[in-house]
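Visitor: Got a predicted structure here, sequence first:
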Amino acid sequence: MKGTFYAVGVGPGDPELLTMKAIRTIRECPVLAVPISDPECGQPIWNRFAKEERWLEKCAAYQILTGADLDVTEKEMLYLPMPMIREKERLRENHDRCAKQVMEILDVGLDIACVTLGDPSIYATTSYIKVRLEQNGYRTALIPGVPSFCAAAAGLNVTLAENREEIHILPASYDIEKSLSLSGTRILMKTASRTAQVREALEKRGMDVLMAENCGMEQEQFYHSVKEIPDKTSYYSLYIVKEPKEETKW
């Protein structure tokens, strides 16, 4: 029988947000797959029991497991290159190679737990592999994790929506002006490369702006207005944007 590919959400960074279901799935799967963005990892590598520390120490999803004292020393390791590039053809070829390697492992009956930050249904790189596996008749499953914007709202001590308010989850690397014209709460993700443009657009509109940077990680920072946000922010940054509200009196 062929194995199953599990895309496992490990939450945004805080090991305490790793779910019991994620822990159980990782423990039960003999192969642990980790996404690697290091350019030196150009090909998927199935390295039985060998730990490539130079890559793992930079993998945020893997570091969550170590922070939770989850013992994975006996796992077979699968390193999947996930480069930070936009060239569609190169990305397609890379995802094809990763899926092919995953299929070879599943064909010998081994289950794979592939860890991903946050939740695997939200902008997760595992989705590109998942769809290729399903097209070829392999079994897949999603193990939900705490999304970064939910953890950020908790860290900022705010609610994301009330009553009939809408919530929009948006990649800020695209048409920011169009995104800001939507009603309700706008969650802007993938903002690091356009911090200056995003901040300028928000200042013009006079919106209520909150920002979380490295939520749940050691370098965690929260900002409560657009003026507090620095010129440069890390890759793991998101905005929570709302229309100004009148203060409710009791």
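Guide: Happy to help now that I have it.
Visitor: Please make it C-alpha for all contacts and neighbour counts, starting now.
Guide: Will do.
Visitor: Just the buried positions in the host helix or strand of residue 27, please.
Guide: Secondary structure from DSSP states H and E places residue 27 in helix 20-28. By neighbour count with 16 or more other Cα atoms under 10 Å, helix 20-28 contains the buried residues 22, 25-27.
Visitor: What's the first helix or strand after it?
Guide: Following helix 20-28 in sequence, per DSSP H and E, is strand 31-36.
Visitor: and the comparison structure, right after this:
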Amino acid sequence: MPFVRSTRGISTTPMFLKKNKGPTNLKDEAPEQYSRKGKPNPAHAAAAAETPNDDPYNFKKFDDSVKHAVEGCKTEIQHLKSFSGRVDPSVIENLLVTISHGKKEDGGKEVKEVKLKLGELAHVAPKGREFILTVNDESFVNNIKNTILSQMSMNPQQVSPSTPNILKVPIPMPTKESRQNTAALVQKAGQKWLDKVQYIRGSHFTHLEKLKKAGTARPDDVKKAEKKLQEKLDKTNKELKQLIEKSKQDVLQS
């Protein structure tokens, strides 16, 4: 039998990781780091990249969660800004429209509801203070009209009886009151996402404290990781606050 040199650091996932889960969901059984032939196991590498394990400097899950929160904040604020009367096609294009998929017949498949972005169902073009929608399939027209009416409080109308798939959506003129109301909504939405980021930070901080308590990471390393975590939080908070303030000013000056 050939001699196999022992390599320091080669090990399976320690048992205590099953109890000390961080912000991510750790699997009950982690894949072996090496295959029987002594080659690195790709599954192990993938799992290590997705979970913090006992490395206090692994911020992948935190960074991914924060990035998702920032994008969510941008999307919600962009949607709210539409109520100030800004002519932006993306406001309409990003609305989610519920449509029925399939047919329910004898021996056929059941009808299922799916949600698609309006931009996938119609072409949207601004024209003066209107949006002109050219719907790809006439069967989607009512779904689109109901979505715009319920989510945007705008009433789509047919351009002509001969072209039922072409709609016009009048954009209401903004008023001082509507601008102020929208700015308040932007502030409220932004604060919600700031709180979400704070929660994400708290979850990761708890994970670091568990590592220190379990003795799986040196106290000095945990302390440095906590400092790094706070720096990341401060940077994200600054980015979100600048976004919120700029969006409020855009609304008030529109």
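Guide: Here it is on my side, so go on. The shown structure was predicted, so the numbers you read here are calculated from the model rather than taken from an experiment.
Visitor: Would you pull the TM-score for this pair?
Guide: TM-score for the superposed chains, counting by TM-score structural alignment, normalised by the length of structure 1: 0.20, backed by 81 aligned residues with a Cα RMSD of 5.7 Å.
Visitor: picking up where we left off before, now, among the buried residues of helix 20-28 of structure 1, which is nearest to residue 77 of structure 1?
Guide: residue 26 (12.0 Å; Cα to Cα).
Visitor: Can you list the residue ranges for helices in structure 1?
Guide: Assigned by DSSP state H, structure 1 shows helices spanning 20-28, 53-56, 60-67, 88-107, 126-135, 148-156, 176-180, 195-205.
Visitor: Columns distance to residue 223 of structure 1 on top of those helices, output as JSON lines?
Guide: Listed next are those as JSON lines, based on distance: least, Cα to Cα, whole Å:
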{"stretch": "helix 20-28", "distance to residue 223 of structure 1": "30"}
{"stretch": "helix 53-56", "distance to residue 223 of structure 1": "29"}
{"stretch": "helix 60-67", "distance to residue 223 of structure 1": "22"}
{"stretch": "helix 88-107", "distance to residue 223 of structure 1": "34"}
{"stretch": "helix 126-135", "distance to residue 223 of structure 1": "30"}
{"stretch": "helix 148-156", "distance to residue 223 of structure 1": "8"}
{"stretch": "helix 176-180", "distance to residue 223 of structure 1": "19"}
{"stretch": "helix 195-205", "distance to residue 223 of structure 1": "12"}
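Visitor: Which of those sits closest to residue 141 of structure 1?
Guide: When the helices of structure 1 are compared (using Cα to Cα), the closest one is helix 126-135, at 8.5 Å.
Visitor: In that closest one, which residues are buried?
Guide: Result for helix 126-135 of structure 1 [16+ other Cα under 10 Å]: buried residues 126-130, 132-133.
Visitor: Would you mind getting the angle between that helix and helix 88-107?
Guide: Angle of helix 126-135 of structure 1 versus helix 88-107, following axes from the mean of the first three to the mean of the last three Cα atoms, to 10 degrees, is 60 degrees.
Visitor: ok, and what's touching helix 126-135 of structure 1?
Guide: 5, 7, 95-96, 98-99, 103, 114, 116, 120-121, 139-140 (Cα atoms under 8 Å, 6 or more residues apart in numbering).
Visitor: now the residues you listed in a markdown table, with distance to residue 221 of structure 1 and neighbour count?
Guide: Formatted as a markdown table, the contacts of helix 126-135 of structure 1 follow (distance: Cα to Cα, whole Å; neighbours: other Cα atoms under 10 Å):
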| residue | distance to residue 221 of structure 1 | neighbour count |
| --- | --- | --- |
| 5 | 34 | 28 |
| 7 | 28 | 28 |
| 95 | 33 | 23 |
| 96 | 37 | 16 |
| 98 | 34 | 22 |
| 99 | 36 | 20 |
| 103 | 40 | 22 |
| 114 | 28 | 28 |
| 116 | 22 | 26 |
| 120 | 24 | 26 |
| 121 | 25 | 18 |
| 139 | 39 | 16 |
| 140 | 35 | 17 |
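Visitor: re earlier: for residue 222 of structure 1, state which of the buried residues of helix 126-135 of structure 1 is nearest.
Guide: Closest to residue 222 of structure 1, out of all of the buried residues of helix 126-135 of structure 1 and judged by Cα to Cα, is residue 126, at 28.1 Å.
Visitor: and the longest strand for structure 2?
Guide: Secondary structure of structure 2 per DSSP state E: the longest strand is strand 163-170.
Visitor: Mind giving me the packing neighbours of that strand?
Guide: Strand 163-170 of structure 2 sits against strand 130-135, strand 157-160, with contacts defined as 3 or more Cα pairs under 8 Å, 6 or more residues apart in numbering; DSSP states H and E.
Visitor: quick one: which of those is nearest residue 61 of structure 2?
Guide: Nearest of these (Cα to Cα): strand 130-135, 40.0 Å.
Visitor: re the thing from before, dump the helices and strands packed on strand 163-170 of structure 2 into TSV; add distance to residue 189 of structure 2 and mean neighbour count as well.
Guide: Shown next, in TSV, are these (distance: least, Cα to Cα, whole Å; neighbours: other Cα atoms under 10 Å):
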stretch	distance to residue 189 of structure 2	mean neighbour count
strand 130-135	26	22
strand 157-160	31	14
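Visitor: got the ones you listed as TSV, with distance to residue 72 of structure 2 columns?
Guide: Conversion of these to TSV gives the following (distance: least, Cα to Cα, whole Å):
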stretch	distance to residue 72 of structure 2
strand 130-135	25
strand 157-160	31
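Visitor: To residue 246 of structure 2, which of these lies closest?
Guide: In terms of Cα to Cα, the element of these nearest to residue 246 of structure 2 is strand 130-135, at 25.2 Å.
Visitor: Show me which residues of the helix or strand following that closest one are buried.
Guide: Downstream of strand 130-135 of structure 2, the first helix or strand assigned by DSSP H and E is helix 141-152. Using 16+ other Cα under 10 Å as the test for burial, helix 141-152 of structure 2 gives 141, 144-148, 152.
Visitor: which helices and strands does helix 141-152 of structure 2 pack with?
Guide: Helix 141-152 of structure 2 packs on strand 96-101, going by 3+ Cα pairs under 8 Å, 6+ apart.
Visitor: Many thanks, I have nothing further to ask.
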